[in-house]
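Student: My questions concern the predicted model and sequence given below.
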Amino acid sequence: MEREGQEKKDVGVLIERQDEDGEFVRDENNEEGTLEREDSKPTLNLSQKQKEEYYKQYVEIVNKVNEKKMGLSLGVEPMKSFKESDWQAPEDFEAMIQQDVEGFLAREREVIAAVSTDLKPGITDPSGVTTKQTYIYIPDSVKRIEVTAKFNTRLDSDQTGQIFSNVDTVTSELVGGFGTWEQTSMKSTLLDDGRTYHIYIEGKINTHDLIFEKAFAIEFECDGLGNVF
């Protein structure tokens, strides 16, 4: 990721993409593809054992980021590809990664806010199945996801209105655009005394033969008459 007015050095870490075979590959078309060192710290004089330990920590740092399934698939280049100038203390490496993650998340918030103005409330069909759409962001691309759920409602304890009792099924699919989406897990949480369902979904999006793990959340609300939106 280039930043104006700063000296940059390749640090041997790439924002790589996972292909259909599960291998990480360089994304030659992505301008965000290389994380770059922005300082002029002296080259570290490390032994082979120290390099191996540093490299292990680099991989652990990157794996922790990937576990959050933000859609930003990071990978560390093979150790044999590192130049002497690539090595840095693990805490500096982690700070660099965190800086780029924060930049990615800031861009995600900006893009999602810009496109979400056309999103409409959920629609419930006569069978009681509710469908609602949202957007997810992966590098340089926004995808529309449609979430479908079957909710049950009941009277609240005061007998004054309907609230959620449970959700039977939750599915999600990609709407329009190029690529495929596979939902891999879902977790639902009742909020606001049963009037809101917070749905957390994880999945994999395959676009141009590159795979991104992505997690997102969407909320459904229930009014006193049992209408879900």
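Tutor: Cool, got the structure.
Student: going forward, measure contacts and count neighbours with C-alpha atoms only.
Tutor: Fine.
Student: can you give me the helices for this structure?
Tutor: In the chain, the segments counted as helices under DSSP state H are 48-67, 90-115.
Student: okay, the ones you listed in JSON lines with distance to V175 and mean neighbour count next?
Tutor: Compiled in JSON lines, the helices of the chain are given as follows (distance: least, CA to CA, whole Å; neighbours: other CA atoms under 10 Å):
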{"stretch": "helix 48-67", "distance to V175": "25", "mean neighbour count": "15"}
{"stretch": "helix 90-115", "distance to V175": "14", "mean neighbour count": "15"}
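Student: putting a second one here so we can go through both:
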Amino acid sequence: MQGNRNIIKGFIIIFAAAIMFGSVNMTSAASINLTQKQKENYYKQYTLILADINKKYPNSGLSLEPMDKFNSNDWVKPTTFKKIADKRATTNFVFKPKHKSDDSFDGTTKTKSMTVSGKNTKTISITGSFTTQLSSTEKRQLFSGISAITSKLAIGTGSWTQTGYEYKLIDGGRTYVITVGGKYTDNGISQPFWIDVEFYCNAFGSVG
């Protein structure tokens, strides 16, 4: 602590997200070799399939990656692609604390493990860097600002791109509610997600 200010860096919360694409890994089991003309034909069918699924699930936000961004494993039969896309449209990030100690306050660097059961689980890690300051009226440390909020795909296939974040400071400066926005991409399909995270500051300036 320097004076009445305390800079907290490298505070990490790790989440596991259940994103399941069926009972088997369909991409590795069903990827096929195609000519350029076949790829163009499949891509047109993929476009129509996603349009139908987005009509069925208007909040899914599924979008097709550009054709030149497809990996070799992304090319599957349209029937298989439909199954993958249909699963993606009805899934979301689900969080469950793994240990009671996840909510403890034990210093400036901390890892919270969140997990769910299921196949093909993805893990997004969210890192928050904060400042705290001693409140003369409350006689305790409170949050005074956010230095940075970053996130990444820590475990699993595909990619995660953070698009931004929003925050609210509540409980008289004791709690930050952070909503991290990002785009998850796999199997040639991109989907937006908004992940809510809460960070707590205790009386001594440690974050949990």
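Tutor: Structure received. None of the values given here were measured: they were computed from a predicted structure.
Student: How close are the two chains, by TM-score?
Tutor: Here the superposed chains carry a TM-score of 0.54, computed using TM-score structural alignment, normalised by the length of the second structure; 138 aligned residues with a CA RMSD of 3.5 Å.
Student: can I get the helices of the first structure in TSV with distance to V25 of the first structure?
Tutor: Shown next, in TSV, are those (distance: least, CA to CA, whole Å):
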stretch	distance to V25 of the first structure
helix 48-67	15
helix 90-115	18
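Student: K204 of the first structure is nearest to which of these?
Tutor: Proximity to K204 of the first structure (CA to CA) singles out helix 48-67 among the helices of the first structure, at 12.5 Å.
Student: show me what contacts the counterpart of K214 of the first structure in the second structure?
Tutor: In the second structure, the residue paired with K214 of the first structure is F193, using TM-score structural alignment. Neighbouring residues of F193 of the second structure by CA atoms under 8 Å, 6 or more residues apart in numbering: 92-93, 181-184.
Student: List the members of these that persist in the first structure.
Tutor: Contacts conserved in the first structure for the contacts of F193 of the second structure, counting by both residues aligned by TM-score structural alignment, their matches' CA atoms under 8 Å: 181-184.
Student: Most neighbours out of those residues, which is it?
Tutor: G182 (19 neighbours; other CA atoms under 10 Å).
Student: Quick one: map that one onto the first structure.
Tutor: With TM-score structural alignment as the criterion, G182 of the second structure pairs with G203.
Student: Just tell me the aligned range of the longest strand along the second structure in the first structure.
Tutor: In the second structure, with assignment by DSSP state E, the single longest strand is strand 140-155. Counting by TM-score structural alignment, strand 140-155 of the second structure pairs with residues 161-176 of the first structure.
Student: Now the residue nearest the centre of the second structure: closest residue in space that isn't a chain neighbour?
Tutor: Residue closest to the mean C-alpha point of the second structure, counted by CA atoms, centre = their mean, is I124 at 4.6 Å. Distances taken as CA to CA, 6 or more residues apart in numbering place L153 nearest to I124 of the second structure, at 4.6 Å, with adjacent residues excluded.
Student: Identify the residues contacting that neighbour.
Tutor: 122-125, 159-160.
Student: which among these gets closest to M67 of the second structure?
Tutor: Using CA to CA, the contacts of L153 of the second structure come closest to M67 of the second structure at S159, 16.4 Å.
Student: Spatially nearest residue to that closest one (excluding sequence neighbours)?
Tutor: T185 (5.2 Å).
Student: burial measure for that neighbour, as a count.
Tutor: T185 of the second structure has 19 nearby residues by other CA under 10 Å.
Student: Next, the contact list for it, please.
Tutor: 158-160, 191.
Student: With D168 of the first structure instead?
Tutor: 149-152.
Student: Can you find the partner of N227 of the first structure in the second structure?
Tutor: In the second structure, N227 of the first structure lands on S206 (TM-score structural alignment).
Student: Okay, the closest residue to its match other than its chain neighbours and V207 of the second structure: tell me how far apart.
Tutor: Take S206 of the second structure and drop its neighbours on the chain: the residue closest to it by CA to CA, 6+ apart is G107, 5.4 Å away. As judged by CA to CA, to the nearest Å, G107 of the second structure and V207 of the second structure stand 7 Å apart.
Student: the more surrounded of these two?
Tutor: Between G107 of the second structure and V207, counted using other CA under 10 Å, the more crowded position is V207 (26 against 13).
Student: just checking, the more buried one touches F199?
Tutor: Yes. Counting by CA atoms under 8 Å, V207 of the second structure touches F199, with 6.5 Å between them.
Student: For the second structure, which segments count as strands?
Tutor: Under DSSP E, the second structure gives strands at 5-17, 63-64, 111-113, 122-135, 140-155, 159-170, 175-186, 189-200.
Student: In TSV: those strands, plus distance to R88 of the second structure.
Tutor: Output for these, formatted as TSV (distance: least, CA to CA, whole Å):
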stretch	distance to R88 of the second structure
strand 5-17	13
strand 63-64	11
strand 111-113	24
strand 122-135	13
strand 140-155	17
strand 159-170	14
strand 175-186	10
strand 189-200	8
